[in-house]
Every structure is written in structure tokens, then in C-alpha cells.
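Colleague: Following is a predicted model, sequence given first.
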Amino acid sequence: MEFFFNTNIQFYILAYLVGGIPFGLLLAKYYGHVNVTEVGSGSIGATNVLRALKTQNPKLAKQVAIATLVLDVFKGIIILALAKFIAGVSPETLWTIAILSVIGHCYSPYLKFEGGKGVATGMGVMFFMLPVETLIALVVWFLFAKTIKISSLSSLSGLLALVIASFIIHPNIPQISTHAPIIIITFIIFYKHIPNIIRIFKGEETRVV
């Protein structure tokens, strides 16, 4: 039982459980009476929430999608903030918390280990850990979103920009001297986007209008 009284372990479990909260599913069901796991891509993220609710109420769809995005971003940040500023855990522990938050979102314990694509939660934890690189990623995402208007391609392009920027700005990530956590989070998000990537190459990926 001493295992569960370890501060790091407690934060790891908390990061996974909080990261797994399917805000998109809960909000879409409550406000739009729609199960997003049965619509479109089946993802619980903001893009699929927008897609699921748009036909019945475009204004509501945007509001719920924005709320989903904000909550998905902050569910990773809040645990990192508690761990850093209250518990004072090590940088290695913070990066592990970041990874587990993304895993929780992508493989939620509340959805039989299904979930979202990890973009919003990933960007949230990256912003906390690497704010400059994440701002660069957001600029790239915005440019792609405005011009190409393919959500998945915009998100993945932003993520790639973040990875590249991290190697340029921080050849050695402060205090841990490795890019491994960033690569792991990137791999998880790209893996969850495999169906989208296939559709992109086939020219079948849906545009966000």
C-alpha cells in the first residue's frame, strides 16, 4: 500500500484519471443530446463535437466545441500546476504527468480505453512545459486552419512545428536533457490520427467550413 502513498504515483494516477474525463462527450450529451462517439470520427474532441451538433444548432455547436477545447486543454495543465507549485515534484515527474494526461485523453478509462486524438490536451501540457515552442505551434496551426481548413492536418502540422522548434530552441530540454517525452506525446497523437492521415492522402478528409 505504500506504493499509493508516493506523491509521484498519486499525481500519475490523477493525471490519467483527469486526462480521461470525456468533456466533449459530456457536454454534447447534456446540451445537444448527441453521443459524439456515434457521430463522424467518433472522437470526443472539439472538432467532432462541432461536427455532431452543427446540423441541429450551429451557434450551440460552436459554443460547446469551444468549451470542449478549453476544458481539454486545461485538464492537463491543472494537474501539472498542482504538481509543480504545490507538491514541488521534479521535472522528470512533470513530464511523466504530461504524458499520462495525454494518454488518459486518448485512452480514457471511462470509455473502455477509447477517447480523443490528444491534440488539445497535448497542446495544454506542452504549453505548460514549453510555452515558446507551443506558441510557434499555435501560429502554424492557425495558418493551416485558415488556409487549408482541414483540422487534422492543421493540428499535426502545428505539432511537427513544435517538435522542430523544441530541437532548435532547446537542443537539450532543460533539467532532463532529452526530447523523449516530446517524442512520446507526438507519437501518441500521430498514432491516433492514422485514419485521418490515410484520408488526407486519399483526398477524403473533411474540411471544417
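Modeller: Right, received. Where do you want to start?

Colleague: Going by C-alpha atoms from here, please, whenever you check contacts or count neighbours.
Modeller: Fine.

Colleague: Can you show me the strands along this structure?
Modeller: With DSSP state E, there are no strands along the chain.

Colleague: Next, please give the residue ranges for the helices of it.
Modeller: Here the chain has its helices, by DSSP state H, at 7-19, 23-32, 46-54, 58-81, 91-106, 119-129, 131-147, 151-169, 180-192, 194-202.

Colleague: can I get those helices in TSV with mean neighbour count?
Modeller: Output for the helices of the chain, formatted as TSV (neighbours: other Cα atoms under 10 Å):
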stretch	mean neighbour count
helix 7-19	20
helix 23-32	20
helix 46-54	24
helix 58-81	21
helix 91-106	25
helix 119-129	25
helix 131-147	18
helix 151-169	20
helix 180-192	17
helix 194-202	13
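
Colleague: could you list every residue that touches I99?
Modeller: 181, 184-185 (Cα atoms under 8 Å, 6 or more residues apart in numbering).

Colleague: next, the one to line up against it:
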Amino acid sequence: MVDQSNKPSVYIGLQKKYESNHLFYNVCYGLEEEGIPFDSYFSEDKVNQIAHDAAQKSRLGVGIAVGDDDQIVIQHKKMNVDNPFFKKKIEKYFQAKIMGSNAARLVKGIPIKEISKEDDYYTISKSEDTENNSVTKNIEKNTTKSAEKNIANSNSENNEKLDSKKNIDSNDESDAVKEITKLVMETLKNIENSN
């Protein structure tokens, strides 16, 4: 584990079976990309309790838990244990990286990122031995996406309708994420001001 205990850090609480898990590694990469130090420890509690305890230990007031069948929880020290800042069952490893980034963004007080269903960037694969295969798969995936775009462009009328709907949908999701982040930050400030 990385020991950055001398610095204010985000604490990551792990259930033991997640010690060498790529969900954990990707959470760490997300924090590193945002420039936020972290430290980790083990616990056998449920993820909500682990995240709450991690937030209480953190000098930055933010904790993360990894466990309970691939769930990741981001918690702020001023929030209730049963009402975490963000909780998600991770389906793909890159989503764990976004969760780490979002925890760092909570520390910074900036809007969180959306958790998409497709990975636009390379993240840790299931096995270090298959790293090259993962890169190849990402290249193939991008090539497939390009071919799909060419097919879609051949029917420009339908493509325009789909694009306008996608833009409306993505704008709605993006606005919703920004609004939720804003409300959470205001709530945290109100809690802090009342103490």
C-alpha cells in the first residue's frame, strides 16, 4: 500500500479481498490524476461504514470504501453513514478510476465527472499479463467505433435526428450532475456554518 500518512490524504478503506484488486488500483489512479494523496487500510465492515470511517480519519474529510461485491462508496465526514455522497456498483474498471477522480473533486470542491458506460481512455486491465491485449482491444474498439460512425453518416437524415437527441440527453445528464454537485456542496457548507 502507498504510505502518504504525513500529508493530508483521502483514506481508502478496503475489504481484505480487494487488497490487490484492479478496482482499488483504478480508484488510486483517479486520485493521482487529480493530484490528491491517499492512504489505505483494511476493514471487514460494510462499505457504507468503511467509507464513513475513512472520511472521519481523513484530514481532507473525504473517504472511499471498496467492497461488498464491487461497490465503491465516496463519503464526506459531515454526511450521515447511511447517506453517502456517492455509491456505485462498478461494472467496468474505468468506472472505478472516475470514482477516485470524483472523490478528489469533492476535496477540491469542483463538479464531479459523469460515470459513463464506455471507456474513452485506457485503464488497468484484469491481468498485467494481458496489458497488451487490452491496448489492442481498445484500438479495435476505436476502429469499430469509426466504422460505425461511417455507416451512420451514410444515412444523414437519421444521423442528424440521433445526434440532436444525444446532445439533448447528454446535456440533461451533464446539467443534472452539475446541479447535484452544487446542492451537495451547498449542504456541506450549511452544515459547516451551523457548527
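Modeller: Here it is on my side, so go on. Every value quoted in this text rests on a predicted model; they were computed, and no experiment measured them.

Colleague: Can you give me the TM-score here?
Modeller: The TM-score (TM-score structural alignment, normalised by the length of the second structure) is 0.26; 95 aligned residues with a Cα RMSD of 5.9 Å.

Colleague: hang on, the earlier thing: which of the contacts of I99 of the first structure lies closest to L25 of the first structure?
Modeller: Lowest distance from L25 of the first structure to the contacts of I99 of the first structure (Cα to Cα) belongs to I185, with 22.6 Å.

Colleague: So the closest one sits against G122, correct?
Modeller: Yes. Between I185 of the first structure and G122 there is a contact under Cα atoms under 8 Å: 7.0 Å.

Colleague: Tell me the residues that contact both of these two, please.
Modeller: With Cα under 8 Å, 6+ apart, I185 of the first structure and G122 have common neighbours V102.

Colleague: Is it correct that Y11 of the second structure falls within a strand?
Modeller: Yes. Checked against DSSP: H, G, I helix; E, B strand; the rest coil, Y11 of the second structure lies within a strand.

Colleague: tell me, how many neighbours does it end up with?
Modeller: 27 (other Cα atoms under 10 Å).

Colleague: how much space between it and S101 of the second structure?
Modeller: Applying Cα to Cα, to the nearest Å, the value for Y11 of the second structure to S101 of the second structure is 14 Å.

Colleague: do N193 of the second structure as well
Modeller: To S101 of the second structure, N193 of the second structure is 26 Å away according to Cα to Cα.

Colleague: For the two, indicate the residue with more neighbours.
Modeller: Taking neighbours as other Cα under 10 Å, N193 of the second structure and S101 compare with S101 leading, 25 against 8.

Colleague: Which helix or strand contains the more buried one?
Modeller: Assigned by DSSP states H and E, S101 of the second structure falls within helix 93-108.

Colleague: where along the second structure do the helices fall?
Modeller: In the second structure, the segments counted as helices under DSSP H are 22-33, 47-57, 93-108, 131-154, 156-194.

Colleague: list the contacts for the closest residue to A103 of the second structure other than its chain neighbours?
Modeller: Nearest non-adjacent residue to A103 of the second structure, counting by Cα to Cα, 6 or more residues apart in numbering: I74, 6.1 Å away. I74 of the second structure is in contact with 51, 62-65, 84-87, 99, 103, counting by Cα under 8 Å, 6+ apart.

Colleague: got the contact list for the closest residue to L159 of the first structure other than its chain neighbours?
Modeller: Leaving aside its chain neighbours, L159 of the first structure sits nearest to A137 (6.0 Å; criterion: Cα to Cα, 6+ apart). Residues near A137 of the first structure by Cα under 8 Å, 6+ apart: 157-162.
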